[in-house]
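In: What would the 3D arrangement of this be:
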Amino acid sequence: MTGIPDFWLRRGLAAYLLWPLALLFRAVVGLRRLGFQSGLFRSQRLPVPVIVVGNIFVGGTGKTPLVLWLAETLRARGRRPGIVTRGYGGSASSWPQAVTAQSDPAQVGDEPVLLARRSSCPVMAGPDRVGSGLALIEHHGCDCLISDDGLQHYALQRDLEIVVIDGKRGLGNGFLMPAGPLREPPARLRSVNLLLSNGGPSAWTAHHFSLRLDSARQLVDGGTGRALTDFAGQEVHAVSGIGNPQRFFDALRTSGIKVIPHAFPDHHPFRSADLEFADGHPVLMTEKDAVKCEPFAKAHYWVVPARTELSTSTRQTLEACLEHCLSSR
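Out: Model prediction:
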């Protein structure tokens, strides 16, 4: 699957046929959360502030670039942040795994390697986020933690919850899985500290940010860079194995690029055959995909980094939330 089912974005026959299963899923989700709130399931508070960045929508909403922005902002404040992440797609036999810029994405997952390279922060991957957080504190002296995509991991208590939604897709048809794209009911958004919309203001929140693509870098040996507008008017193969490939394709088109789209499933384990196009056109890809394509990179492969841009009011609100989170501990 290279995206989400169409019926997850609008209510139709398929969604209503699956609605009874969505009710069952909702009951399980509610009982699980109640179990953590009541103390039936163990939830641990770590000795440093924990910031969770997550969503209730399955698939990509732009969390990872926001995590990188938070890490950069915290480092600029003189803090020593560490990043906790699931390591989805990694095949390591033991967890947690310390992730560096040189780690193998096949072992630890693609997003952890991207986070390690871009954040200059220690990164720990594994399903046990409490264990990963304790390892970052013990071995790296981290004085605050960012949990990437950790909203539903209630075993780790948090001081600040930030939820990201897609400004275009919103909450889809509003149903929980499998009738819709939601992991938790929409009412869950009322309990978070800050709700951000990726792509502009939305019906759910006025706080928003956007992901800006303005340059490309040759994948071979981290080669020379080019302005994205240099590709304007050209046909390029755009390769994307992220949660919402269409966002990447649309962003390239805003620079006047003639995009030939190639959408792959999220976390796709790329092989050289996936990028063998006969016409020799440039191949542009996301950073998340690039970490898996480096072993077979060619001169016409280009990686396009995404940069987070926040509105002035959103930046002020987010910085105020960070200040309260850090000072309260």
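In: can we go C-alpha only for contacts and neighbour counts from here?
Out: Will do.
In: now the helices: where do they sit in this structure?
Out: Counting by DSSP state H, one finds helices in the chain at the ranges 13-17, 19-38, 63-76, 105-108, 110-119, 129-140, 245-253, 287-293, 312-327.
In: got a markdown table for those helices, with mean neighbour count too?
Out: Output for those, formatted as a markdown table (neighbours: other C-alpha atoms under 10 Å):
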| stretch | mean neighbour count |
| --- | --- |
| helix 13-17 | 15 |
| helix 19-38 | 15 |
| helix 63-76 | 19 |
| helix 105-108 | 22 |
| helix 110-119 | 24 |
| helix 129-140 | 19 |
| helix 245-253 | 19 |
| helix 287-293 | 23 |
| helix 312-327 | 15 |
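In: Which among those helices is found nearest to residue 46?
Out: Closest to residue 46 of the helices of the chain is helix 129-140 (C-alpha to C-alpha; 7.4 Å).
In: Check which helices and strands the closest one sits against.
Out: With contacts taken as 3 or more C-alpha pairs under 8 Å, 6 or more residues apart in numbering; DSSP states H and E, helix 129-140 sits against strand 81-85, strand 123-125.
In: Among those, which comes closest to residue 95?
Out: strand 123-125 (7.2 Å).
In: Pull the residues that contact that closest one.
Out: With contacts defined as C-alpha atoms under 8 Å, 6 or more residues apart in numbering, strand 123-125 is touched by 82-87, 95-100, 108, 112, 115-116, 132-133, 135-136.
In: got it, and stretch 218-225?
Out: With contact meaning C-alpha under 8 Å, 6+ apart, stretch 218-225 is reached by 215, 216, 217, 290, 294, 297, 298, 299, 300, 301, 302, 303.
In: My guess is the third one contacts residue 299. True?
Out: Which is residue 217. No - the criterion here is C-alpha atoms under 8 Å, and residue 217 misses it with residue 299 at 10.5 Å.
In: Alongside the first, I'd like the structure of this one:
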Amino acid sequence: MEKRGPQTPGWWYDDAPVPLAARVVAPLYGAVSGLRRWLYQRGWLRRRQVPVPVIVVGNITAGGTGKTPLTIELVTRLREAGWKPGVASRGYGRDDAGTARWITPDMEPALGGDEPVLIAWKTGVPVRVDRDRVAAAKALLEAGCDVVVCDDGLQHYRLARDIEIEVVDAARRYGNGRMMPAGPLRESAARARDCDFRVVNLGQASDAPEPAVASGFGEWAMRLRIDTAHPLNGGRDQPLQAFAGQRVHAVAGIANPQRFFQMLRARGIGVVPHAFADHHRYQAGDLSFGSELPVLMTEKDAVKCQRFANRWHYAVPLQAELPAAFWVALLDRLGKLARG
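Out: Predicted coordinates for the structure are as follows:
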């Protein structure tokens, strides 16, 4: 039986009627959100700056849009260009959330948060979790970083930023265009126009030509490529194509699990889906499906399943792919900041 986590309200992304209570609360949410931003713009709430460039990767909608794969690829590109990046994150869902800490690749996700642990594991750069992102940025600076990348935090205005990258799901966009809880928006759609870059997550990578995504705004297409399956209990990586024509248990505890399932199906894999809540804390029993079919899961889930993995369990790495021109534009902007 498929295990399901809390579902996104149906009215966010379809034509279902919005409940009256949600419609009543939404204007209040929007007013508070807008007032807070206005106070920072006016200087009545003070932004804090650090003496290195700050890049924020975020979204104005609730839920996942592909921020973490982009953050990992961004950090990799920065290192290749000679920068010393560090990542600041709140570490959503971790225990003792009020405690700031450094994240190591082998840390329990319950302490560090699944996404920060994944970023540390994939990149090897300093990762700091702290509710106070200003304090996190200062800690990264003291650790020798010369650029701070914030995983999420577009709405954390207290930390001044130099470059904002908005990430949008190509299929969902802004849903019904309403503020939470009537819709998925954390801020008004107009807020997105102030971001320096908009990255549109098109999902599964393919050899087909990139569709046009620009709509009067500088948009950049991002594809997510999956090519291999990594055994969690050791051994050689397997080409994902080796699972084509087979049935597998597919596990995803992310904001949009259907995207992962669809990516596997596009590779000719027979998916038995198991969707869990975003940031779900796995126990061994969660992966007991009564059959010895291979179990394919996202890397975000895999970092939480290492301790009880067996030979049937595989992580499927996601790699974000963007046009070369995007990286040229971003690094050029960053270089100008450093020279300025």
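In: before we move on, the earlier item: export the helices and strands packed on helix 129-140 of structure 1 to a markdown table and tack on mean neighbour count and distance to residue 140 of structure 1?
Out: Formatted as a markdown table, those follow (neighbours: other C-alpha atoms under 10 Å; distance: least, C-alpha to C-alpha, whole Å):
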| stretch | mean neighbour count | distance to residue 140 of structure 1 |
| --- | --- | --- |
| strand 81-85 | 29 | 8 |
| strand 123-125 | 29 | 10 |
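In: which one of those lies closest to residue 172 of structure 1?
Out: Checking these against residue 172 of structure 1 by C-alpha to C-alpha gives strand 81-85 as the closest, at 25.4 Å.
In: on average, how far is the closest one from the matching bit in structure 2?
Out: Averaged over the aligned pairs, strand 81-85 of structure 1 sits 0.5 Å from structure 2 after superposition, using mean C-alpha distance after the TM-score superposition for structure 1.
In: Taking helix 63-76 as reference, get the angle to that strand.
Out: Counting by axes from the mean of the first three to the mean of the last three C-alpha atoms, to 10 degrees, strand 81-85 of structure 1 lies at 160 degrees to helix 63-76.
In: So which of the helices and strands packed on helix 129-140 of structure 1 is nearest residue 8 of structure 1?
Out: strand 81-85 (26.3 Å).
In: could I get the helices and strands packed on helix 129-140 of structure 1 as JSON lines with distance to residue 197 of structure 1?
Out: Output for those, formatted as JSON lines (distance: least, C-alpha to C-alpha, whole Å):
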{"stretch": "strand 81-85", "distance to residue 197 of structure 1": "22"}
{"stretch": "strand 123-125", "distance to residue 197 of structure 1": "26"}
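In: just to revisit the earlier point, hmm, which of the contacts of stretch 218-225 of structure 1 are the buried ones?
Out: 215, 216, 217, 290, 294, 297, 298, 301, 302, 303 (16 or more other C-alpha atoms under 10 Å).
In: Residue 167 of structure 1 versus the residue lying closest to residue 169 of structure 1 once chain neighbours are set aside, what's the distance?
Out: Nearest residue to residue 169 of structure 1, sequence neighbours excluded (C-alpha to C-alpha, 6 or more residues apart in numbering): residue 9, at 7.0 Å. Separation of residue 9 of structure 1 from residue 167 of structure 1 (C-alpha to C-alpha, to the nearest Å) stands at 13 Å.
In: now swap in residue 266 of structure 1 and tell me
Out: 20 Å.
In: So what does residue 68 of structure 2 match up with in structure 1?
Out: In structure 1, the residue matched to residue 68 of structure 2 (TM-score structural alignment) is residue 64.
In: Residue 160 of structure 2 too?
Out: Pairing criterion TM-score structural alignment: the partner of residue 160 of structure 2 within structure 1 is identified as residue 157.
In: which one is its match nearest to, not counting chain neighbours?
Out: Nearest non-adjacent residue to residue 157 of structure 1, counting by C-alpha to C-alpha, 6+ apart: residue 45, 5.0 Å away.
In: Tell me the residue in structure 2 aligned with the one you found.
Out: So residue 45 of structure 1 corresponds to residue 49, using TM-score structural alignment.
In: so who does that match touch?
Out: For residue 49 of structure 2, the contact set (C-alpha under 8 Å, 6+ apart) comprises 134, 159, 160, 161.
In: about what we covered before: in JSON lines: the helices of structure 1, plus distance to residue 193 of structure 1.
Out: Shown next, in JSON lines, are the helices of structure 1 (distance: least, C-alpha to C-alpha, whole Å):
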{"stretch": "helix 13-17", "distance to residue 193 of structure 1": "30"}
{"stretch": "helix 19-38", "distance to residue 193 of structure 1": "17"}
{"stretch": "helix 63-76", "distance to residue 193 of structure 1": "15"}
{"stretch": "helix 105-108", "distance to residue 193 of structure 1": "30"}
{"stretch": "helix 110-119", "distance to residue 193 of structure 1": "23"}
{"stretch": "helix 129-140", "distance to residue 193 of structure 1": "20"}
{"stretch": "helix 245-253", "distance to residue 193 of structure 1": "26"}
{"stretch": "helix 287-293", "distance to residue 193 of structure 1": "28"}
{"stretch": "helix 312-327", "distance to residue 193 of structure 1": "8"}
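In: and of these, who's closest to residue 55 of structure 1?
Out: The nearest among the helices of structure 1, by C-alpha to C-alpha, is helix 63-76 at 8.0 Å.
In: which residues in structure 1 does stretch 28-39 of structure 2 align to?
Out: Mapped onto structure 1 using TM-score structural alignment, stretch 28-39 of structure 2 covers residues 24-35.
In: follow-up on the earlier one: wait, the match of residue 160 of structure 2 touches residue 48, no?
Out: No - the pair residue 157 of structure 1 and residue 48 does not pass the contact test of C-alpha under 8 Å, sitting 10.6 Å apart.
In: Ok, which of the helices and strands packed on helix 129-140 of structure 1 comes nearest residue 241 of structure 1?
Out: Closest approach to residue 241 of structure 1 among these (C-alpha to C-alpha): strand 81-85, 18.4 Å.
In: equivalent range in structure 2 for that closest one?
Out: By TM-score structural alignment, strand 81-85 of structure 1 lines up with residues 85-89 in structure 2.
In: now structure 1: which of the contacts of residue 49 of structure 2 match?
Out: Retained in structure 1 (both residues aligned by TM-score structural alignment, their matches' C-alpha atoms under 8 Å) from the contacts of residue 49 of structure 2: 159, 160, 161.
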